[in-house]
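[1] A predicted structure for the sequence below; I have some questions about it.
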Amino acid sequence: MSRRLDGRTGFALVLICCGAGLATLELAPTPLRGAAWQFGWALSFGLGAALLVGAALANRRRGWLWIPVGCLFSLGLVSGAVASMRLVHVWAYAWPLVVPAGLGLGLYLHGLTGRRLGEQSWGLGLAKVGLLLFLVLAAFFEGVMHWSQHNQGLASNAILAAIVLLLGFWLLVRRWVPARER
């Protein structure tokens, strides 16, 4: 019988950790339960990413595990940000942060651990596309459609200001950094 970590064993460990976490939350006192449930999805995605990092480091031949790590990590970050700011409508345009950007992060990590420069540059390119797509969609939904004003009050002005600032910084950095170093 082989004792190495394979996909079924990793999935079983994920299920055991999630079940233990749910049982712990169910037995927790009520004040703790409310805060934990608010960030439950973000914590679950973070735990899944951490378990996959362990699996990817334990078995170098399964380098493809870095790809779901990137997606789960970015999904956890977006879930945590949405839960903390209570801007549920952001999910309408936050998916590019998960799929292209998270996938790009995973490809970059896969290339980094295997010293594959092609995958690193491809991953960074995908991450940039995801971020740019998120900024364009956020500018449309917040700047043109004013989704935050319908749902949360003045948050759309802050989101739109952040988008404009990030775009300005990005253009400035692209101008200052020579093309060979990018």
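    On my side now, so go ahead.
[2] make it CA atoms for all contacts and neighbour counts henceforth
    OK.
[3] tell me who's in contact with L126.
    100-101, 103-105 (CA atoms under 8 Å, 6 or more residues apart in numbering).
[4] can you tell me which helix or strand it belongs to?
    helix 117-138 (DSSP states H and E).
[5] which SSE is immediately downstream of that helix?
    helix 147-151.
[6] gap between that following helix and the chain center?
    24 Å (CA atoms, centre = their mean, to the nearest Å).
[7] residues near the nearest residue to V14 once chain neighbours are set aside, how many?
    With sequence-adjacent residues excluded and distances taken as CA to CA, 6 or more residues apart in numbering, V14 is closest to G48, at 6.5 Å. A count of nearby residues for G48, using other CA atoms under 10 Å, gives 24.
[8] this is the comparison structure:
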Amino acid sequence: MKWHEINGEIGNVKYFNAFNMLPDSFIFKPARNKFRFKFTDIVSCNDFLESKVGRVSMFDNYRAICKIDKDSPMVNISLLDAKNYCSLLNARIPNEQEWFEILYTYITNKYNFNEWYITLHGNKDVNEILLDSNMMLGNGFEMTSTVSNKPISNIMKGGDVINDLSHLDPFLKATFNITSNSYSNLMFRCVR
């Protein structure tokens, strides 16, 4: 499992207003200006199935798919299994803010964030685009630990199987049912 260290600071971004981490009200002004933590790539089939959690996982239907491509992301598992896997690494599932900080840092290392935003969204206010899951980019989604205001749901963000964050949008989100294990495109990573 590969870990990446992130050590960043939210700069002067005119599209951030009044960031709250209340469920489904992700209105941007960072809750903290500076942040530092470690995160993994998307957890692969091989990493998951070789762990204690994966060896006892009941989802044998996906175990067969993983045998074909051990480097593919581990999907079709429950949030509980993902949390248990991360806890083996003394880590946890990232919350929505941490997921945003990972992507924000990636973007700002390559672009001026305000120019990037205008290119993608024009002059739309951030709150106009937040819940438009139809605009979510990537070839999958990522679990977060942030609880939604919908029953038994958490927030999910755009994700990318090959860990290329360049086309993802940190502002967009949707929800997933935390009791389900049937999401074939819902991946996860760990943070600590």
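    Right, received. Where do you want to start? None of the values given here were measured: they were computed from a predicted structure.
[9] superposing both, give me the TM-score.
    After superposition, the two chains reach a TM-score (TM-score structural alignment, normalised by the length of the first structure) of 0.24; 80 aligned residues with a CA RMSD of 5.7 Å.
[10] quick one on the thing from earlier: between the contacts of L126 of the first structure, which is nearest C71 of the first structure?
    L103 (5.5 Å; CA to CA).
[11] list the contacts for that closest one?
    L103 of the first structure makes contacts with 67-68, 70-71, 123, 126-127, as judged by CA under 8 Å, 6+ apart.
[12] do P100 of the first structure as well
    By CA under 8 Å, 6+ apart, P100 of the first structure lies in contact with 126-127, 129-130.
[13] distance of it from G106 of the first structure?
    Separation of P100 of the first structure from G106 of the first structure (CA to CA, to the nearest Å) stands at 10 Å.
[14] also N151 of the first structure?
    Per CA to CA, N151 of the first structure is found 33 Å from G106 of the first structure.
[15] now swap in L13 of the first structure and tell me
    For L13 of the first structure, the distance to G106 of the first structure - CA to CA - is 21 Å.
[16] and those two? Which one has more around it.
    Neighbour tally, L13 of the first structure and G106, criterion other CA under 10 Å: the higher count belongs to G106, 30 against 15.
[17] my guess is that one contacts L72, does it?
    No - look at G106 of the first structure against L72 with CA atoms under 8 Å: they stay out of range, at 9.4 Å.
[18] tell me the centre residue of the first structure?
    Centrality entry for the first structure: nearest residue to the mean C-alpha point is S74, 0.5 Å, by CA atoms, centre = their mean.
[19] name the element it belongs to?
    Assigned by DSSP H and E, S74 of the first structure falls in helix 66-85.
[20] quick one, that helix and helix 117-138 angle?
    Interaxial angle of helix 66-85 of the first structure relative to helix 117-138 (axes from the mean of the first three to the mean of the last three CA atoms, to 10 degrees): 30 degrees.
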